[in-house]
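Engineer: Can you look at this prediction? I've put the sequence above it.
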Amino acid sequence: MILARNHQPPLSGNRRFIYLIIALVAAACSPKLQPVATQPVKKETEKSVVKTPPLKEVKPEAPKVSAIALLLPFGLDHLRQGAAYTAVSLREADIALDYYRGFKLALDSLTGLGYNFKLKVFDSKGEVAQAHSLGSNPAVRSSDLIIGPVFPDDMKAFTGAYANAKQPIVSPLSPAAPATFKNANLITVMPPLEYHAWTAARYISSKIKPKKVFILKSGYSDENDYITPFKKAIDSLGKKHIQVVALTVIHGQLSSLIPQLSVSDQNVFIVPATNQHFLTITLRALDSLSSSYPVTVFGHPSWINFSFLKADLLQRLNTIISTSDHIDYKAANMVTFARNYRDEYHIEPSAYAIKGFDEGMYFGQLAATDKLKNIPDNNFTGLHNDFQFQKKTGLGFINTHVNLYKYINFELKKVE
């Protein structure tokens, strides 16, 4: 999940691939349109009295070409003589290049099915000023579909300069709340945090049905982005029959909760924290409780990427984690994609390449079939997540699909 630049997960970027950017961008357009073979219309056979005038040859309509603008932070300025990529800009360029490769491979696949595209690639540079400038670029404005910019600040600057546009604008990788941008044409692909909270609440109210739910807080205000919608959801879905007990945990002290715990039913704990020190101590305390009380823990979606959280501990705690981008690398369709990607680019696909491919297949086909205005009617099963969009007044379209995973035999298995 990309909330801000300083929260990007480590990338396995290889600088030598950055120098492929210029060549790749130059080849951005999908394969050239194939001419449609036509045959002349034969004249009607002459009759004895009435002669039919010869029919004029009708030229077939030109195939529809969908123009797509791709705004990614390649940072090509860093390739100039005397310039150099920083660690941050190199990670951003890796994201851009991997996403571009996946997206382009998707359009190539659709072109093989008879669709036609004009892919226009722009360097957003990962800079607010550049994103704002692209908002007034005629080549961008004339596109049927706009993908990017990637980062929330850049998207805010871009939509601020593009407020009256009718073209749909896709936020491809950031789960930032759409209210941040307030653009009715925005399409948010990565479900915002509130939909993770609603998914957890729905599972708890329908499957576990506890009498109480305990929220363990670290004290950081950003946890309210999860806690507030969770409380609203559990009250709505549980019809206020499920009591919510919130506790700010200090040094792993959970003793005050013991009188409220059940020895027979599952004790459900919501832990929306992402701080390593807090999680290490608090989960250890919960592990101690689990020896005497049934425990089920629901964690923040970021947990799925935290290497310091060990599978054996999370399994003992019956941990369930919501995610919108877990990839099953053993699935048949994923194996096929990885093979095609290696054949094309001679490198393993990253998570960003996989997301680029999914979004290229989905939005490319919608653009080619004039269905971009009917997104909620067109669901999609991708390699990293499903797309199930809802239209929200003033906020555009939001993908609400979130999966729940649980550790079984020390591996994450889907439970919903």
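Structural biologist: Great, that's in hand. Just so you know, these numbers come straight off a predicted model, no measurement behind them.
Engineer: okay, CA-based contacts and neighbour counts for the rest of this
Structural biologist: Noted.
Engineer: and the nearest residue to residue 25 once chain neighbours are set aside, what is it in contact with?
Structural biologist: Spatial nearest neighbour of residue 25, excluding adjacent residues (Cα to Cα, 6 or more residues apart in numbering): residue 121 at 6.3 Å. The contact partners of residue 121, by Cα atoms under 8 Å, 6 or more residues apart in numbering, come to 25, 28, 69-72.
Engineer: Same question for residue 130.
Structural biologist: Per Cα under 8 Å, 6+ apart, neighbours of residue 130: residue 124.
Engineer: mind listing the helices for the stretch 151-300 of the chain?
Structural biologist: 152-161, 193-203, 224-237, 276-289 (DSSP state H, counting those that start in this stretch).
Engineer: if we can go back for a sec, of the contacts of residue 121, buried ones?
Structural biologist: 25, 28, 69-72 (16 or more other Cα atoms under 10 Å).
Engineer: next up, a second structure to put side by side with the first:
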Amino acid sequence: MITKNSLFSLLALFLISFASCDALKPAVNPNQDDRRVEDRRNGNDDDLDPIQSRRVYDPETGTYIYVQNAPTDRMDTIEWTTTPESQMPPIVEDEQSTYVPPNNVDNIITRPATQIGSGNNGSRKLSSYNVEVSLPFLTDRYYGSEDKVSENSLWSLHFYSGARMALDEMRSSGGLNGNFNVHVSDTYGTSARTQTLTNDAYVSSAQMIIGPYVKDNVSLMAEAVRNRETVLVSPYSAGTGVSAQNPNYVQVNPTLNTHLRNILEHAMTKQNADRIILVSSGSSADQQSLKTLQEDYKMLANNAAAEPLEEIVVDINANPDLTFDEYLTGRKTVFIVPVYRDESFVANFLRRLYTDTREDFGRNVAVYGLPQWMNFTRINFDYYEGTNVHVSSSVFVDKLDPAVRDFRRAFYDRFATIPRDEAYVGYDVTRYFLGMLAKSGTRFQYDLPMNPETLLHTKFKFEPVVEAGADGMAVEGGPIDRFENKHVNILRFRDYTFRRVN
């Protein structure tokens, strides 16, 4: 059973912090509403139900409700009268007492929890579990006078909304198999606030913590749960070196090295290419990525003495007449370009390659890049299409998937806005990890590798990351640094959109 101080306590948090009921209204962009109206006029609103005039916002519940007997006639004009202060004096502070908010946390952490079973690696199955969700809602930056929620808060709001939907579904379907006390906190996006939360009584009592957002704050939380019966699930940070030798740390977002290895593996197994060439701009970051790819190539080839892959450093500014004709002989050539900071470099490289392969329209070439390429704005999409571009991504939401469409419709019906990618992540993370905690107990992370699952935004395929030795190779049986999701979506740009191909 979910207690009163559950995930819905965030609504109380907003009331305290925002000082305005408007803050509880769904984050709806007026421009989006205009577009929806235009879509309905054009008959293009097939995906979502039209907004009816009987659907109104209820400020007490923070939701939209349907009025069965809505008035259709012209409404009368309201006439206001002012009551004299002698009859209704204003409420003022008497300066005789100080308001002290109730300490609801103590009521939660004193809830008795008994061990009802055991699992692998000393895991305990309990009669109830405490779960902490720490996200940067940034309520300290909202003063009630703003007409919209800060863009920087939307990630957490959508993640939380998706998590709420998952928790409600699991509760109603009986999928929790136990009692969960879910508490939500605002990290304010600062290290100081996050450090304070690590010492909070409820956070200290939690068997699982979901969050925070940035790497530094994740590191603080990861160190706080070290050697405790608490697992930290980080849904966003993809950084390495967050917390060494800490098996209580679970990283949902794959690291850059994991992206590179998945890219190389896909190129080797799916492209049937004669040559794989690593391309860089010559920067130190690019060179480190090329080194990682060379090490991964030896591991994937299962040959430590394998000849390294070809590498080229491209400087189009110094060589404006550069061509790639010499690399395009044979059946197919794959270029892996692990560059994500320099959009100009990627644009120039693809432009030159597109020119050299235009007659074949990419039939004998493929290019692999990183997730940031999908957000580049100065690259002609013809270059993506004509050079057969592939990118890696930790999130891919297939709008044609029936399950995705059902979630999208349910989210819109509940929150009156279209879900962002973070909503799918929040939904998937909540369903998967609360299910694992209920199934395997307090040390559920050791059972993650045996429980892969396909979800709305990606697949979960967790593996323990073992500390590397002096030669950079993992030491068999060595200390576990973390558990990391090793699945990466490979997307191909085709027909002017990205589609998953793995």
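Structural biologist: Sure thing, it's come through. Keep in mind the model is a prediction, meaning the values are calculated, not measured.
Engineer: Save the helices of the stretch 151-300 of structure 1 as TSV, and put in mean neighbour count too.
Structural biologist: Below are the helices of the stretch 151-300 of structure 1 laid out as TSV (neighbours: other Cα atoms under 10 Å):
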stretch	mean neighbour count
helix 152-161	21
helix 193-203	22
helix 224-237	18
helix 276-289	16
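Engineer: Could you dump those helices into CSV with distance to residue 180 of structure 1 added?
Structural biologist: Shown next, in CSV, are these (distance: least, Cα to Cα, whole Å):
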stretch, distance to residue 180 of structure 1
helix 152-161, 7
helix 193-203, 13
helix 224-237, 13
helix 276-289, 27
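Engineer: So what does residue 263 of structure 1 match up with in structure 2?
Structural biologist: Taking TM-score structural alignment for the superposition, residue 263 of structure 1 sits opposite residue 329 in structure 2.
Engineer: now residue 153 of structure 1
Structural biologist: Aligned counterpart of residue 153 of structure 1 in structure 2: residue 216 (TM-score structural alignment).
Engineer: tell me the contacts of that match?
Structural biologist: Each residue near residue 216 of structure 2 by Cα under 8 Å, 6+ apart is listed here: 191, 242.
Engineer: can you check residue 17 of structure 2 too?
Structural biologist: Going by Cα under 8 Å, 6+ apart, residue 17 of structure 2 touches 139-140, 142-143.
Engineer: at 7 Å instead, please
Structural biologist: Applying Cα atoms under 7 Å, 6 or more residues apart in numbering to residue 17 of structure 2 gives the contacts 139-140.
Engineer: wait, is it part of a strand?
Structural biologist: No - counting by DSSP: H, G, I helix; E, B strand; the rest coil, residue 17 of structure 2 falls outside a strand, being helix.
Engineer: What is the burial count for residue 410 of structure 1?
Structural biologist: Residue 410 of structure 1: 14 surrounding residues under other Cα atoms under 10 Å.
Engineer: oh, I was asking about residue 24 of structure 2
Structural biologist: 18.
Engineer: Over in structure 2, tell me which residue corresponds to residue 366 of structure 1.
Structural biologist: So, by TM-score structural alignment, residue 366 of structure 1 is matched to residue 436.
Engineer: quick one: its match and residue 498 of structure 2, what's the gap?
Structural biologist: Plainly put, residue 436 of structure 2 is 32 Å away from residue 498 of structure 2 if you go by Cα to Cα, to the nearest Å.
Engineer: same thing with residue 298 of structure 2?
Structural biologist: Using Cα to Cα, one gets 30 Å for the distance from residue 298 of structure 2 to residue 498 of structure 2.
Engineer: Ok, residue 373 of structure 2 next?
Structural biologist: 11 Å.
Engineer: In structure 2, where's the longest helix?
Structural biologist: Using DSSP state H, we find that the single longest helix of structure 2 is helix 151-173.
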